[in-house]
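1. any chance you can model this:
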Amino acid sequence: MRNRIEISITLLLMWSILHTSCLSGKPEPEETKEEPMEVKVAQTPPMGWNSFDSYGVYLHEEAAMANLEAFAEKLKPHGYEYFVIDAGWFGEFKLKEGTMYPAEKHALTLNFNEYGLLQPSQTYFPNGLQPIIDRCHELGLKFGIHLMRGIPRAAVEANTKVKGTQYHAQDIADTTSICSWNPQNYGIDMSKPGAQEFYNSLIDQMAEWGVDFLKYDDLVPYPKEVEAIANAIEQSGRPIVYSLSPGGNVDANAINSFKRANMLRVTPDIWDDQKGLDECFAAWRKWQGHEEPGFWIDMDMIPFGQLQLMSPKPNGIDGDESKGEIEKKIKDGELEDIELLAGKGWTRHSKFTKDQMYTFITLRALSASPLMMGGDLPTLDDFSLELITNKDVIECNQNGVMGSLVYEDDGIEIWNTPKKEGTGGWIGIFNRSDVSKMTSLSMADLKLGNTEDYAIIHDIWNNKQVNDLNFEINPNGVIFLEYEY
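-> You can find the predicted model right below:
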């Protein structure tokens, strides 16, 4: 009986203490919170739209909203999800009088806050980026944005504070490290106190805005900053796809640093010409086999449709001149008042032939390169839309296997992408020459084994079953096959 009384008194005392604590406003002991589950991003090659091919670094609010709505209507039903605004969104550009067209290649004046963090341009985004970000999420899409490595040079001159620290911009900037093609920023010396904290503060701002995708430029040659930004993304707590640029001469020895990101650009900027296609094939050879879920080899955007809409062709220009030829004409006084803007060339529809377009999108499918459309979406032509939303292209691409070269002879290349799960796969027979080719191939050439080992071969672009391996392939054209065992 005594034991029961002692237990009752103990329970009464515990209840009294708890009740008094509640009445006095003292907090109850905190419950142990479970760590949030890690969200693994980019398990398949990301699919989306990037504004650079169509708007350079001059995308403005009206065009952004129009492309976002067109994205939701035309691309989202096919699995595209990332809407990415490229560089320039922070620039207070000088404009040609009475227009939205830029009068300078890169803005001399940048909008940044007291911590050196970039803010939306009042010139091109007078209502800020938040309405676009919010609308993107309302539509069930994900929002992406472009950043340049480092810290604005103007912020270093102003010696802005590094948020949450005792350090300033001049304490962390590497003033000897300046991008050769966009001098707006200094690099950051990651050995300096406050350097990581700056990147943390910048990525925290991106996370607060609701950014889901970061395209980070002028970064590939700087593995320490690649890793610093990866650390900043991880500490932010927001799942963000991390894309590295630029491509071109990429050091394969830094692959471990690159794999802290989700996409690695391995080509220069790719435009609507054969040179760009050739650069993609060269990169494919070098990087085949480096892909894995969460890390993809990126061959830049898809330059289909209307391009360079903010760069109308000036008087005195044919449109086919090289940059060097135009610079010479300006120097010689033949051309006046012309600013060579970001991107390549002037306002135009993609100059790819249909065969080049078939080759381009087949290459992207077989190589598992992220599908990032570059052309203007509201004005996109039907043929371009059919190619980028083709179900076989998307299925092959999202299979997530970078195909390998299995045959090469007399300008003909055969690339094979097996299915990751199950049997079968896809074949691309590319004519890399400028003349038509007649080919007569064997199963051994396709590396598919004996005839009895397969059930069917389907010609995707001609939509028919293949009964033999004799093909005529147009110049720079392709035969795209799916095979099943």
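2. for the rest of this, base every contact and every neighbour count on C-alpha atoms.
-> Fine.
3. what's downstream of the longest helix along the chain, the next helix or strand?
-> Determined from DSSP state H, the single longest helix within the chain is helix 2-23. Moving toward the C-terminus from helix 2-23, the next helix or strand (DSSP states H and E) is strand 47-50.
4. alongside the first, I'd like the structure of this one:
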Amino acid sequence: MIELRHSSSIGPRATSSPMKRDGDSSPLIPENYPDDDEDRDRHSSKDRDRPFSSYSFHSWCPFFGDDSRVSPYNSRISLCLLVVLVLAGLISAFSIVNHWNAPYLCKKDGIVLHCPLVKEGPSLWENPYSTTTSWKPCAERRDGGISDLPTENKTNGYIFIHAEGGLNQQRIAICNAVAVAKIMNATLILPVLKQDQIWKDQTKFEDIFDVDHFIDYLKHDVRIVRDIPDWFTDKSELFTSIRRTVKNIPKYAPAQFYIDNVLPRIKEKKIMALKPFVDRLGYDNVPQEINRLRCRVNYHALKFLPEIEQMADSLASRMRNRTGSSNPYMALHLRFEKGMVGLSFCDFVGTREEKAKMAEYRKKEWPRRYKNGSHLWQLALQKRKEGRCPLEPAEVAVLLRAMGYPKETQIYVASGQVYGGHNRMAPLRNMFPNLVTKEELATKEELAGFRKHVTSLAALDFLVCLKSDVFVMTHGGNFAKLIIGARRYMGHSQKSIKPDKGLMSKSFGDPYMGWANFVEDVVVTHQTRTGLPEETFPNYDLWENPLTPCMYNPKQLVNSALELSCIFPPYSSSPDCAGPSFTKSNVFRNKDLNLRGGLTGDYLLVIVVLRFLYKFTFVVNSCSFIGEYGIEGRSAEPYIVECACTGVSFFRVSSKNLDDVVPDQASSPPRGWNSYDSFSWTISEVEFLQNAQNISESLLSSGYEYVVVDFLWYRRKVEGANPDSLGFDVIDEWGRMVPDPDRWPSSRGGKGFTEVAKKVHDMGLKFGIHIMRGISTQAVNANTPILDITTGQAYEESGRKWSAQDIGIKERTCSWMQHGFMSVNTTLGAGKAFLKSLHTQYAEWGVDLVKHDCVFGGVDLDMNEISVVSDVLKQHPIVYSLSPGTGATPGMAKDVSGLANMYRITGDDWDSWGDVASHFDVSRDFAAANLIGANGLNGKSWPDLDMLPIGWLTDPASNEGPHRYTNLNPEELRTQVTLWSMAKSPLMYGGDARKLDVQTYHLLTNPTILEINSFSSNNMEACFPYITPANSGTRSWIATGRNGEVYLALFNLSPDDTFITAKIPDIARALPGKNLEGASCNCTEVWSNSFVGITNVSVSAPLVSHNCVLLVMNCTV
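-> Next up, the predicted model:
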């Protein structure tokens, strides 16, 4: 048995040369054995059991031995020395006894480590301090904002780069290439991935990344083309000629270097290659907006191919279900490959033969650093003390055990071939046997397609680590930096542990360090090394810590006088003024913030980060002109906002307008995803969170912020269960529905949807659930008591306790689920108490949207229950949605619109043309009744045309998940999305988001469609006469935009092709207050993204069956 110690601090070395070190010199083995192999073997078993203090005892006190060679003179000296030692021992006896009795850190038996157990801490699987920070990401694309991208013919030229190295080094190079193109106003040719001598892999950009998404997402920032322009005929010159290459770019060059030295050559030659291009752009010597653009590329534009994303999702799901139920998992990035060990020039555990081979390897690969090897031991000592050596697997095992992670921890290992193989990994695997790699999680067949490109396999590791509950790095490198940076940017709620290797070296090298002290040091030190955002410093690493300018903290913006460019990206040349960006709105009172810059008076600081909510008019004083925006709110008057140029940009409005500035609930039609069309009622927690993650990554930036679990999340998925079965639901003691624990394992222990909601919120999304009317038949049959939330006890009134059978109205069951639910008698206090306990619980779970079914439309209308639930939800920021809407009329809607935020006005909409066509008459009637955007619960309300059955779907009333593609053809899909947008219906995507294809993505994220859906007004079906071969089957909708543009949608519902012509005067008469007499209109068709032309007479369009055109008309008189 021996101690786990680092040789850097225990005892002397036999030699300073790494070529001549003892074969057993090791951080795991004491170094007091003699050099002679035979002698060492003869005494090894004896020495292993000797305490550290006894190794040189006879050399200190020879007269206690029987050696006849000891002289009296030497004995007297020894006696004196002994007296001195005894006196010193008496003085510090207590300390010595404590030191001698200090327990070993971990004991080693062969290749097996034995460390004491540590009590599992309460926050092993979450970042306990994440809730104390308020940092938010702000590098996403600003849809609807100002684009300063010049026209194509004004580009300064083209730049071409090789992204060299491994996958993560290439990723950084691509981000830098976009930034450099922006700095020089140049067009970027899609980078070529060029592997170095280690990454020998012929991979193209399109083999790893989604090129279409990359180009489209950055279209307002930088112009990117797929290939070298056709007019440049000698392409080989670009790869070989020095005349076409800029080679003198220094590392971490400032932006000004590119403007002064590179841009002139690009303007002269039109196309230039930049090489080498590794780390050729600095961080604190470039504008903050450029750094933010690099984050935009890294976190939003660079997406792996769908097949890579899907495989990674599958691997992560398998990691979370290895125990048979939902379990968290750790991802360990183990950097102990031969190349890393060699390059580090650190000492490591190994045999004499291993050390000799490593010395030869280093001498061959890095001869200048190696020289004759005589200086390397001191270098290794220094690097070890400074914490610059990669952690060995055994050290990782001890660290994780000290942190409290149990033996059962599921660990995904992302690593190359570990140097030393099985023996090196044995201590880690013994202490944590559940070590898994992608090769063990997936079959050879599943990975076969990814083995074509090494970078594809690296991408899988990257994504599985990114999705882990805890990520642990063991050494530096781009992989770990990018993972930690991304997890910080995404909300830093997941732990990203960056070990303090200096502490590890000090602790392992301290012979008196006991296990209890070691554990305390490790836990305390690593409380703040869990991936929280950190303040930046000069020449900080943007990839590991994207804090500024890619994130912002509203609580610190003013008091710390941080640069506000993250909130107000500069559009003027003035460094002190900034323009608005649109994401969400935060309002602070001057008296609460102690504003700097000498601002006085009763003002509000309005941090304008809006997403599809409001539009502001900025009147800029004492600053360069920025731009103007109109405003819509509760008041028709514009708000005057001033930019105070005082070193920090402020925007001010009078406090009397506070109510007008705070946004309404559902101020525009809600957007999101609903599970029903793809999973019916069968969705599980894993499937739901996978979809939520995809929505967050793909559609959140376009305003799709709600993810909704549709019906029967409480029904057990067992034989005999179906949508109208009875007796399969999970209810609590108060008769309330709770999630099926088999499908939703995080709900166990009475947690409900709390954990799911938290994970959804951590993704930047909002969480919604579907509920049925009243109370379940199962609760009534069980006659469960009713909870009084004011007392926490059973509800009592009139001297008795009330139960489910007292409030259930058996004669009023749901018409389409008669065995499942019935109405509640809301005239009774007990009935109201039940509904209050129900929806208060949802609020406690963290629910942001409630879809209340079987209460609105036709025979199921229940105004009493709607009113009671609305009163409860009024106290919470929860969007209230009503369903199913079958047989709904405008008259019904006028009664409920003020009580809800969205309400269905049709039955279920599925992927058939008949369903799509049936919505035209209904949406026309509700628009004519002025119900679009009417007053609603704590805000506005919207007629709901049902979710969009597009993408990967299931079947109506199915007991299975998604298994087919939508039946609607491309023309019918465009028609549906256009009508939903023009009618300002909520947009709820129904397909399986894990299989979001390019066509569906473009349908859902078309910027004009979203602009119309959020901000247009005067939306209606137009009744002006059009000229067509046959009027039957043709429809048109019209609306006005916030900048005065006219939106005109023409639909052909008939089975035959047709040709539609509409005259400009007729269009003008359909719009109230719109005078187009003698106007000339520029017309652009949205779906083809083509400029149609200029007209002052009419617009015409040929339309195939079931197709539409959507025109944007900018008219001037």
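5. residue in the second structure matching residue 169 of the first structure?
-> In the second structure, residue 169 of the first structure lines up with residue 804, judged by TM-score structural alignment.
6. how much space is there between that match and residue 714 of the second structure?
-> 18 Å (C-alpha to C-alpha, to the nearest Å).
7. list the contacts for the alignment partner in the second structure of residue 60 of the first structure?
-> Under the alignment (TM-score structural alignment), residue 60 of the first structure maps onto residue 684 of the second structure. Counting by C-alpha atoms under 8 Å, 6 or more residues apart in numbering, residue 684 of the second structure makes contact with 743, 744.
8. show me where the stretch 801-950 of the second structure has its helices.
-> 804-807, 829-845, 863-873, 890-896, 913-917, 919-928 (DSSP state H, counting those that start in this stretch).
9. quick one, helices of the stretch 351-485 of the first structure?
-> 354-367, 382-388, 391-398, 443-446.
10. just how off-centre is the shortest one within its chain?
-> Read that as helix 443-446 of the first structure. Averaged C-alpha coordinates place helix 443-446 of the first structure at 35 Å from its chain's average position (C-alpha atoms, centre = their mean, to the nearest Å).
11. ok, the longest one next?
-> Counting by C-alpha atoms, centre = their mean, helix 354-367 of the first structure is centred 18 Å from the centre of its parent chain.
12. what packs against that helix?
-> Packing partners of helix 354-367 of the first structure (3 or more C-alpha pairs under 8 Å, 6 or more residues apart in numbering; DSSP states H and E): helix 274-287, helix 382-388, helix 391-398, strand 412-418, strand 425-431, strand 478-484.
13. quick one: closest of these to residue 51 of the first structure.
-> Proximity to residue 51 of the first structure (C-alpha to C-alpha) singles out helix 382-388 among these, at 16.1 Å.
14. give the buried residues for the closest one.
-> Across helix 382-388 of the first structure, burial judged by 16 or more other C-alpha atoms under 10 Å covers 384, 385, 387, 388.
15. neighbour-wise, which of residue 804 and residue 714 of the second structure wins?
-> Comparing residue 804 of the second structure with residue 714 by other C-alpha atoms under 10 Å, the one with more neighbours is residue 804, at 25 against 21.
16. tell me how far the more buried one lies from residue 761 of the second structure.
-> With C-alpha to C-alpha as the criterion, residue 804 of the second structure and residue 761 of the second structure are 34 Å apart.
17. now swap in residue 1017 of the second structure and tell me
-> With C-alpha to C-alpha as the criterion, residue 1017 of the second structure and residue 761 of the second structure are 31 Å apart.
18. residue 314 of the second structure now?
-> Where residue 761 of the second structure is concerned, residue 314 of the second structure sits at a distance of 22 Å (C-alpha to C-alpha).
19. more neighbours: which of the two?
-> More crowded of residue 314 of the second structure and residue 761, by other C-alpha under 10 Å: residue 761, with 19 against 16.
20. trace the more buried one over to the first structure, please.
-> In the first structure, residue 761 of the second structure lands on residue 137 (TM-score structural alignment).
21. cool, residue 1061 of the second structure as well?
-> That one, residue 1061 of the second structure, aligns with residue 440 by TM-score structural alignment.
22. now its match, nearest residue through space, not along the chain?
-> Here the nearest residue to residue 440 of the first structure in space, its sequence neighbours aside, is residue 470; by C-alpha to C-alpha, 6 or more residues apart in numbering that works out to 4.4 Å.
23. now for the match of residue 169 of the first structure: which residues touch it?
-> 735, 775, 779, 780, 782, 783, 784, 785, 786.
24. who's in contact with the equivalent of the second one over in the first structure?
-> Pointing back at residue 775 of the second structure there. Under the alignment (TM-score structural alignment), residue 775 of the second structure maps onto residue 151 of the first structure. Going by C-alpha under 8 Å, 6+ apart, residue 151 of the first structure touches 116, 117, 169, 173, 185, 186, 187, 188.
25. counting neighbours, which of those residues comes out on top?
-> residue 188 (27 neighbours).
26. so how far is residue 200 of the first structure from the closest residue in space to that residue that isn't next to it in sequence?
-> Leaving aside its chain neighbours, residue 188 of the first structure sits nearest to residue 173 (4.6 Å; criterion: C-alpha to C-alpha, 6+ apart). Using C-alpha to C-alpha, residue 173 of the first structure is found at 15 Å from residue 200 of the first structure.
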